[in-house]
Structures are given as structure tokens and as C-alpha cells.
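Novice: quick one: sequence plus predicted model below, questions after.
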Amino acid sequence: MIRFLLSVCSVFALAMPSHAAVDIKEVTSESGLTAWLVEDHSIPFVALEIRFRGGASLDAPGKRGAINLMTGLLEEGAGDMDARAFARSTEALATSLGFDVSDDSLSVSARFLTENRAESIALLKAALLEPLFEEEAIERVREQVLSNIRSEAKDPNDIAGRAFDEIVFGDHPYATSLNGTEESVAALTRDDLLAAHRAVLARDRIYIGAVGDITPEELASVMDELLSALPETGAPMPPMAEVTIPGGVTVVPFQTPQAVALFGQKGITLEDPDYFTAILLNQVLGGGSFESRLMEEVREKRGLTYGVYSYLVPKDLAATYLGSVSSANDRIAEAIEVIRAEWAKAASEGVTKAELDDAKTYMTGAYPLRFDGNGPIAQIMVGMQMSGLPIDYIPTRNERVEAVSLEDVKRVAADLLDPEGLHFVVVGQPVGLETTPGN
């Protein structure tokens, strides 16, 4: 049965139409839930994606890590099934259920055959509404989380990320790891997990996408069966984060032959009309390809690193513009100097027409590759809903990219890029670098 499911997934990925042909319908259930659906009956298979806004940012004060631990327990037994029985049931049905959490959302991914839809939805309903949270399972998953926390405490990249978030976000939930600390996770009780469950899984923050062999009427029925019994409201959303990034350097001493640096400044929100322009600007500056300016100047010309990247991070409650680089301890200072210089150059001069054309070719050419199966399409649709994008966004997206002019990029570069406000957190034993006073 499982081999059959994998075969179905592969065929479905190949059979799925290109992004330009994706026909999204809005479906509303009797109880008022809304979903976006791409209906395709060529394969007897459905991908269902559900997302709850808020995620780990809804942790109660003093209970950091509760929502992450709770999410890890959603498939560890539900209803009248313990963890082993639940796993056997999903395997027998060739059903895939996945749960994940980020700072901004809790995601539920279900993949099932049409013939097993009712049984698969019943399993998922039990996981969402009747998780057991048995002590044995709690302790097992707790130890997994604690192991991750201990591992991250020894990873220079994770250390840099934590230090940077503390500087930027202050007392906002974004300032701390959603995993929590060893102390906070060790202290969590079953009651804390039940409270975390109520805080996140509520009807007032649901976004739904479905792709495959299901009609609008069938999907409406599934939504009500699965989700109508959830609490109407959950915990209040946190406030917007006040992004405070002072320019300068923070050094975190750490025994390692190669220093790691995370750098960043204030970013740009998804809702900003210049967001596409900023994406194109970043593709030229440090978007990850070997043709980016940072890669050319820091790696190719000077051999200071194997890789240097920059990326926009538009979270729900804050927007930052980040980057990362690693280099030998005696060369990281030079790498930082080059990065800041390239930041300043782009801010004052913008980009060339050839660079912009290449960035547009990459962005428009890479976009269809995201639509490589029913699961990814369902995820994209949910992301569109959460970002407030229109239902006809997919066929018009590349037109928006092509409409960006050279003058637009120059204007946004001047407004967005802040070389003096760029802050570097360096983890290692960097030569010639010290923490800037005040940081």
C-alpha cells in the first residue's frame, strides 16, 4: 500500500499542470470556513494543507517551548489510540500526516488516497481534537527537544541567530528560540500542553488549501467534519515587534577555527508595494547565486568564504533583511568590510540593467518549478491566503516581476539598504574585531 502511495505521488507530480493553468476555486463550508481548492480528478489522491496563524509566538509567559512540544505530540496518540496504534493506522491507510510549527504558524499537512478519505480525515480529526498527551509520550518527545536545544548550544550558526534575535527583538517572542530553553522545557506539564493546544488550534486563525481528487462540495463537508468543533477563538496575537538594529558588531567568543557571522538590518513587509523590487535587488546583491555581487566580491575575487548570502525575512510581526557568511578567524574582518562596502555601493548606485534582467530571468524561470506536485501547490495557496494575496495571483505574478524598472530598483535600494545600520553578530575568535560599545 505504501509503495502504491509513493507511486501515486510521483505520477501526480508529473501530471500536475503548469502554474499558469492552476485554477483555484474558493470554497466556503456551512459553518463558515473558507478554503482554496485546485480540483484535479486524474489521480485518486488529495493533499490538504491547514495552517493556524500565531504559531510558537503564542507561547504563554514563562512557558517558552510549550507550543513546539505540543506540536511534536499531535501524532503521538489520539482518541482511543496510543502512539503505536496511531502510527499503525496511518500506515495501513497509506496516509501521511505531518505537523510543524514556526514563529508565525502551526502547519498541518495531510496526504491521502480518495478511497481512504473518510478514515484519514477521522485520524486527523482525532489528532487535532483529541490528542492524548500521555506522560510516556511527553517524556519521549521532551527528551528529543532537549537534545535539540543542547545541540544548538554548540552550533555557531544557532548561537549567532539567538544573539542576533535578542539584539533585534528585545522582549518580543521572536527574541527567543521556539524550542524554549532546557529549564523552560523541563518544567512544562501536561496542563501546559493542553493550554498551548487551546491557544493555537482555533477557528479564528485557520487557512486551508486542497489539491487533487475532491469536489468543492466534498471539501466543504471535510472542513466542517474536521474543524467545526475547534474553539472559536485562541490566544490573542502578540503585538508587532519593534525592530531595533543598531549598526555595529557583536562578538560572541567561541572556540572554532572558522568564524560565523550573521548580519542584518530592518527589512520590508510582504504588503509593501515595493516588495517585488526588493526581491530583485536582493537577487543581485546576495540572493544565493554565484553571480550575486557578494559572492563575486567576497568569494570569487578574494577567496574569503565558500558562500555568502542575503535574504529578506518578512515575518508576520516584523520584517528584517539578513545575511550570513563564514570565514577564517583572521579573515572574517575583511569579509565584513567587503560586505558593508557592497551594501553601500548598491545603496548609492542601484544595479545595472544587465543585472536586473538576469534577476528577472531567474525569478520568472524558477517560479514554475515550485509547482511540482499537489502538496507544494496546497502549501503555496495557504501561504497566499496568509499573505493577503488575491486568488488570481499565480498567473499574474511574473508580470509583476517584469514590470519592475531599473529606476524602481535604484529608488528602493536607496530607501532600503542601510550600510551604517547593518549589524554583524560574529561567533568565533575573530582577529581585529571587537564588540561595538553599546551592543
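Specialist: Received it, and whenever you're ready, just let me know what you need. Numbering: from 1, shown residues only.
Novice: from here on, contacts and neighbour counts on C-alpha atoms
Specialist: Will do.
Novice: for stretch 186-204, buried residues please.
Specialist: Across stretch 186-204, burial judged by 16 or more other Cα atoms under 10 Å covers 188, 192-203.
Novice: what sits against residue 130?
Specialist: Neighbouring residues of residue 130 by Cα atoms under 8 Å, 6 or more residues apart in numbering: 78-79.
Novice: distance of it relative to residue 148?
Specialist: To residue 148, residue 130 is 27 Å away according to Cα to Cα, to the nearest Å.
Novice: the stretch 201-350 of the chain: helices as residue ranges?
Specialist: Assigned by DSSP state H, counting those that start in this stretch, the stretch 201-350 of the chain shows helices spanning 216-227, 275-286, 293-294, 332-349.
Novice: another structure for you, compare them:
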Amino acid sequence: MNILPESARVRRPAHRREHLDNGLTILIIEDQRLPAISLTLLLPAGGATDPPGQAGTASLVAGLLNKGSRRRDADSLAVAIDDMGASYSARTGRDSLVVSLAGLSEDFMDLIALLGEITLEPAFPADEFHLLRQRRLHALTRAMDQAATVADWTFSHGLYGEHPYGPPLSGTAASMTNLAETAPEAWHRRLFVPAGSCLAIAGAVPAEQALKAAADIFDSWQGTSPPPVSHPDPVPAARRILLVDRPDSPQAQIRWGHLGISRRDPRHDAAELVNDVLGGGGFSSRLMQTIRSEKGLTYGIHSGFSARLHAGPFQISTFTPTASVGEVLRDIDDLVGAFREGGPTAMELDDARRRLVGGYPLQFETATQVAGQLLEMELYGLPEDTLESYQDRILAVDLGQAADLAHDLLHPESALAVVVGDLSAMGSAPADWGTTETVDMGLLFSARTGSC
């Protein structure tokens, strides 16, 4: 029986949770250990909400928020941030857009006012739009020289097709080129609303002061959430392999996987545990032990479930000398197939439990880390005891349950493989892979496959 020492147990993080009348959730994590504060505004709308043919819009919105407000231009906003020695970031995920400001707690009132100005009053200047769009187009062109990026994008498009999880978050050359100047403002007006959004204030500011300031700045924020758009998960396809030719490349990038689970799936944490044995646990994982340590076919191989609002991918990523592609694909097939049928051993499962349970407290060392954990709960609507019960849930997974989960969640019969490398040096794909298709890298950016 696995017993967790009290000293290693993660308790429910101390925090205060309030709601403004407009639907905005406020999380306050007071921590007086350091004179610092972080503000994080999470919006439950990310790349998956980009309109059809406009992949990259949400990412462009994130990039433009600090490029001018109704009161100040981009340079003035940058000076305001620099004068406080603060840090600013805005990033887009598949399911969310997150804006963060961090600085000294003595500057809290100025920081939260600045966050409100940047997020609620963006001007989306035309010159900044065109400049950022041009930079994105250059970045997309450069990305095509990165085999790993091409492999990831090809895998995502091959797995999801026209589903919103298919396009790169940054968009494609086609979607960026055709994007109207008014698109970011339209996206912001439609989706940047308080209902469902969450503001986390973490650090050395009294809770009452933090709540009052949040209400003063954000209570006037209005807007109604648009009706949710249904996006059924793609129907699993038969086994197939997509090949992307990169002449003279000595290495080949390989992606292997299929649809996984959503973050709300009650099996999520146990799935992480099982995957830790297969390919998530570093050098001790089966994939690393066989394909790297025993055979020397790669320097690294990793697997993981990317859990999202809807079913994310289960993906194995690696690279190998081009001539070894067929052998690596066969080894992945064999290892995943054997693991699906037999599950982990008792020793493997026990080691994985120790890694996950023992490392869990490290995710709560700072108030900002606690805020991140709480924001994930808000985004995905997870149960209130999600954080403090995690270790017990991991320890409760027995050998039979782990084996059942491996069988239920791994599907080599419908796997998609992607190989990016010199096809002339690769030889033939394994005979049992079914459909084999060669993909033209240039077409990844065409109007027809603009959602890649």
C-alpha cells in the first residue's frame, strides 16, 4: 500500500475566489514572502475560436494588445512597463488567451490599471497590424526550414483536418496574407468578454485591496459570450503515413499518434501515469530504454497526451538517421502494441507513481505557480478538490487499472505517422502501414490547405 507522508502532501492552496457582477471570476492568492505581484487574465478563447480560413487571428490579437490603446501608443505602453521594471506577456493556446503582468507589489495599482488598459482598450492600429502580420509571414517562412516544426504541423493537420485544432496557432501564410485589417478587432469584440474569464492576482497585496482594485478596473467590462460552436472530434482513420521530402537531410523527424482525451476526462491523471511508463518518464521509459539506450537509434523520444477542452492528441515525437526510419517506426509499433496488451509492470508503475507524486509539490512553490494551477481548473471546469486529491488519485491506480487504461487509450490500429526527411535515403515505409501519402511542403501554405 502506498502511503503519502504528510510532509509531502499538497494541501488546497489558500486563495480567495470572487465573482464580479459581469461574470468575471477573481482569484486572489495572497503571499507576503516577497514584495512581488503577478496579474494574469485568462480568456477561455484561443486558437480554436479562429474563424474558418482565418487561422492565427487569436495569436495576432495577443500580439497586438500592447501595441497601442485608446490612450497611448505602443512606445508609451512599453515605457510604462519598463519604468516599473515589470514584465509583460500575452500568449495564445488552443483553448485560451492569457495576458500577464508582473512586478513589484508597491506598483500594484499601476500594474492592474495598465492591465485593464491593454486588455479592455486596445486600439489595434493599422500600422502595427501590418507590421506584425509581415513578421508572422517571415516567421512562417523560416519555420518551413525547421523539420521538427514541419513534422508537428503535418501531424496536427493530418490528425484533425478542418477541425479547429488542425491549424498552427500562428496561422499559415495563406490565412495571414488574406486576413483583413479589421479581423483582430472583430475577434476581440466578439470573444473578449468577462463571462468565463478569470483574473488571478498572486503576491504581496492584501486580498481586500486586490479585490477592490479588480472591481474598480474590470467591473465596467461588458460583453456577452457568443453561443458555443460545436466541433465534433474527428473520426479515427485507418493507419496511414504522411511523408514530407527534405532532400539531403541527414536526420528524419518522426511523429506517431492518434486522438487522445480531453482535460475533463476523469481518466486524465491516470493516463499521465500510464504514459510516464511508456514514454513520458525520461530515460526510464520503455521507448527511451529500447530505441535510444539499447538500439542507439535516437538521442531522445517522448510520448504524451495533450489534453484540451476537446480530445487532444496522443503523440510520440523523435528523430533518427534517415536510413533508420523504418526500424524506428516498427519499434514504436511493437512497443506501443505490447504495452497496450500488457500494461506496465508492478515496478514500472511504482516508479512512475513516485515520480509524479514526489514531483507534484514543486508545482506549488510560488504564488504565481499556484495561480497557474487554479486558472487551469477554471478554464476546464475541474472539480474543486482537483489539486489536493491528485496525489491520492495517482497512488490509487493499481496494476489492473493501469493495464485497462493502456488498452483503452492506445490505438495503434488507427495511428497516424509523419516522417519529414530525405525520402530517397529512407527506403520504403513499413509494409503494414496501409495508406502512404507524400505531402508537398509548399502545399501546407496553399489556400486549399490553409488550415494546416
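Specialist: Thanks, I have it. Since the structure is predicted, the reported quantities are computational estimates derived from the model, not experimental observations.
Novice: re earlier: got CSV for the buried residues of stretch 186-204 of the first structure, with secondary structure and distance to residue 112 of the first structure too?
Specialist: What follows is these, written out as CSV (DSSP: H, G, I helix; E, B strand; the rest coil; distance: Cα to Cα, whole Å):
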residue, secondary structure, distance to residue 112 of the first structure
188, coil, 34
192, helix, 32
193, helix, 28
194, helix, 28
195, helix, 30
196, helix, 28
197, helix, 25
198, helix, 27
199, helix, 28
200, helix, 25
201, coil, 22
202, coil, 24
203, helix, 23
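Novice: please enumerate the helices of the stretch 1-150 of the first structure.
Specialist: For the stretch 1-150 of the first structure, the helices defined by DSSP H, counting those that start in this stretch cover 2-15, 66-72, 83-92, 117-129, 135-152.
Novice: select, out of these, the one closest to residue 339 of the first structure.
Specialist: Taking Cα to Cα, helix 135-152 is the member of the helices of the stretch 1-150 of the first structure nearest to residue 339 of the first structure, at 26.4 Å.
Novice: read off where that closest one ends up in the second structure.
Specialist: Mapping helix 135-152 of the first structure onto the second structure (TM-score structural alignment) gives residues 126-143.
Novice: for that stretch, give me the average deviation versus the first structure.
Specialist: Superposed on the first structure, stretch 126-143 of the second structure shows a mean distance to its aligned partners of 1.8 Å (mean Cα distance after the TM-score superposition for the first structure).
Novice: can you list contacts of that stretch?
Specialist: Counting by Cα under 8 Å, 6+ apart, 60, 63-64, 67, 149-150, 170, 172-173, 176-177, 181 sit against stretch 126-143 of the second structure.
Novice: what does stretch 337-348 of the second structure give?
Specialist: So stretch 337-348 of the second structure is contacted by 274, 277-278, 399, 402-404, 406-408, 410, 412 (Cα under 8 Å, 6+ apart).
Novice: now the two most distant members of those.
Specialist: It's 399 and 412 that sit farthest apart of those, by Cα to Cα, at 21.5 Å.
Novice: how close does the residue nearest to the spatial centre of the first structure sit to residue 220 of the first structure?
Specialist: Centroid-nearest residue in the first structure: residue 102, 6.4 Å away (criterion: Cα atoms, centre = their mean). As defined by Cα to Cα, residue 102 of the first structure lies at a distance of 27 Å from residue 220 of the first structure.
Novice: what's the answer for residue 18 of the first structure, then?
Specialist: According to Cα to Cα, residue 18 of the first structure stands 26 Å off from residue 220 of the first structure.
Novice: which one's more surrounded, the two?
Specialist: Each of residue 18 of the first structure and residue 220 has its neighbours counted (other Cα atoms under 10 Å); residue 220 has more, 21 against 15.
Novice: isn't residue 318 of the second structure up against residue 302?
Specialist: Yes: using Cα atoms under 8 Å, residue 318 of the second structure is in contact with residue 302, at 6.8 Å.
Novice: counterpart of residue 399 of the second structure in the first structure?
Specialist: Using TM-score structural alignment, residue 399 of the second structure pairs with residue 406 in the first structure.
Novice: right, I mislabeled it, should have said residue 79 of the second structure
Specialist: Applying TM-score structural alignment, one finds that residue 79 of the second structure aligns to residue 88 in the first structure.
Novice: same deal with residue 351 of the second structure?
Specialist: Correspondence of residue 351 of the second structure to the first structure, assessed by TM-score structural alignment: residue 358.
Novice: name the element its match belongs to?
Specialist: Using DSSP states H and E, residue 358 of the first structure sits within helix 353-366.
Novice: what is the neighbour count of the closest residue to residue 269 of the second structure other than its chain neighbours?
Specialist: Nearest residue to residue 269 of the second structure in three dimensions, chain neighbours excluded: residue 394, at 6.9 Å (Cα to Cα, 6 or more residues apart in numbering). Residue 394 of the second structure has 20 neighbours, counted by other Cα under 10 Å.
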